[in-house]
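Below are the sequence and a predicted model; questions follow.
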Amino acid sequence: MTDIKKIAIEALEDLKGKDIVAMDVSELSDVMDTLIICTGTSNRQVKSLANNVVEEGKQAGVRPIGVEGLEQGEWVLVDYGDLVVHVMLADVRSFYDLEKLWSMTPASREE
């Protein structure tokens, strides 16, 4: 079986992605198991990092369900279903702080 998580991380490392974080969010989400977040230093690098993830995945026989944000290059999301890759500019990553958001335990609902 193809390990898209390993492929994605190596594709980000190959192009010098910064602060790569892989989070297991399976306990927090019904739609994905792993979230990978990476910082690019410019719009061009963000686009290149995301494209490299897609290309390396394709070479391994895995195609994304979707890719969003390539036009602007501030925040690109590559969706593989169980795995979602976010490549962001530093200020965008800091503003949205996905690591903190996805590390929070959901509040229980009282019925």
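Happy to help now that I have it.

can we go C-alpha only for contacts and neighbour counts from here?
Fine.

residues in contact with the residue nearest to Ile4 when sequence neighbours are not counted?
Among residues not flanking Ile4 along the chain, Gly57 sits closest, at 6.7 Å (CA to CA, 6 or more residues apart in numbering). Listed by CA atoms under 8 Å, 6 or more residues apart in numbering, the contact set of Gly57 reads 4, 7-8, 63-64.

what about Gly57, which SS state?
What DSSP: H, G, I helix; E, B strand; the rest coil gives for Gly57 is helix.

Which residue ranges of the chain form helices?
Ranges of helices within the chain are 4-14, 43-59, 90-96, 98-103, based on DSSP state H.

Check it against this one:
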Amino acid sequence: MDPIEPIHSEDGPPSGHEAPLPVGATALETAILSRLDDDKAQDIVLIDLKGKSPMADTMIVASGRSHRHVGALADHLQRTLKEHGLGKVKVSGLPHCDWVLLDAGDVIVHLFRPEVRSFYNIEKIWSVDSGHRVDARA
């Protein structure tokens, strides 16, 4: 698996198709990616941290269109994680919803407003290639 694997472009998956899931994704990763896709999160990226960091196995980064969208994504993910037996996950950034972090143990999820995401560009910290920003149709 590539260290940074785009799930779909900002325009979303092609109409009538679900976003492709990465090969080897765990049940938790699949549930998170599915929830984000269902809630129309943008620019979803999965970053494999195995062997790079002891803090988690996977990082998922996604964007919401507005403060309200980021907050709703975070709320829905909290419910999904609870349904998967994780109970109460650690959440940071909910009051402002510019950047919300959900720590589910093996999986860390970062939700951003687009301008905040491009400012911090955390994907670049984990890989030289920020290929998710390139239009896949080009």
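Yep, it's here. No experiment lies behind these values; they were computed from the predicted model shown.

quick one on the thing from earlier: translate the residue nearest to Ile4 of the first structure into the numbering of the second structure.
In the second structure, the residue matched to Gly57 of the first structure (TM-score structural alignment) is Leu81.

ok, back up a step: just give me the closest of the contacts of Gly57 of the first structure to Glu99 of the first structure.
Taking CA to CA as the measure, Ala8 is the one of the contacts of Gly57 of the first structure closest to Glu99 of the first structure, at 17.7 Å.

Spatially nearest residue to that closest one, not counting backbone neighbours?
Nearest residue to Ala8 of the first structure, sequence neighbours excluded (CA to CA, 6+ apart): Val53, at 5.1 Å.

Quickly note the distance from Ser29 of the first structure to Glu71 of the first structure.
Taking CA to CA, to the nearest Å as the measure, Ser29 of the first structure falls 28 Å from Glu71 of the first structure.

out of the two, which sits in the busier spot?
Taking neighbours as other CA atoms under 10 Å, Ser29 of the first structure and Glu71 compare with Ser29 leading, 13 against 10.

what separates the more buried one from Glu55 of the first structure, distance-wise?
Computed with CA to CA, the distance linking Ser29 of the first structure and Glu55 of the first structure is 27 Å.

Next one: Gln45 of the first structure relative to Trp75 of the first structure, how far apart?
Here the criterion is CA to CA. By it, Gln45 of the first structure lies 11 Å from Trp75 of the first structure.

With neighbour numbers in mind, choose between these two.
Using other CA under 10 Å as the criterion, Gln45 of the first structure and Trp75 rank with Trp75 on top: 23 against 20.

so who does that one touch?
Going by CA under 8 Å, 6+ apart, Trp75 of the first structure touches 46, 69, 86-89, 92.

What subset of those residues is buried?
Among those, those scoring as buried are 46, 69, 86-89 (criterion: 16 or more other CA atoms under 10 Å).

Most widely separated two among those residues?
That would be Gly69 and Leu89, which, of these, are the farthest apart (CA to CA) at 11.8 Å.

Not counting sequence-adjacent ones, nearest residue to the counterpart of Leu70 of the first structure in the second structure?
Aligned counterpart of Leu70 of the first structure in the second structure: Leu94 (TM-score structural alignment). Excluding the flanking residues, the one nearest Leu94 of the second structure by CA to CA, 6+ apart is Val100, at 5.8 Å.

quick one: that neighbour and Lys52 of the second structure, what's the gap?
From Val100 of the second structure to Lys52 of the second structure the distance is 22 Å (CA to CA).

ok, the two, which is more surrounded?
Val100 (21 against 11).

quick one, what contacts the more buried one?
70-71, 74, 91-94, 110-112.
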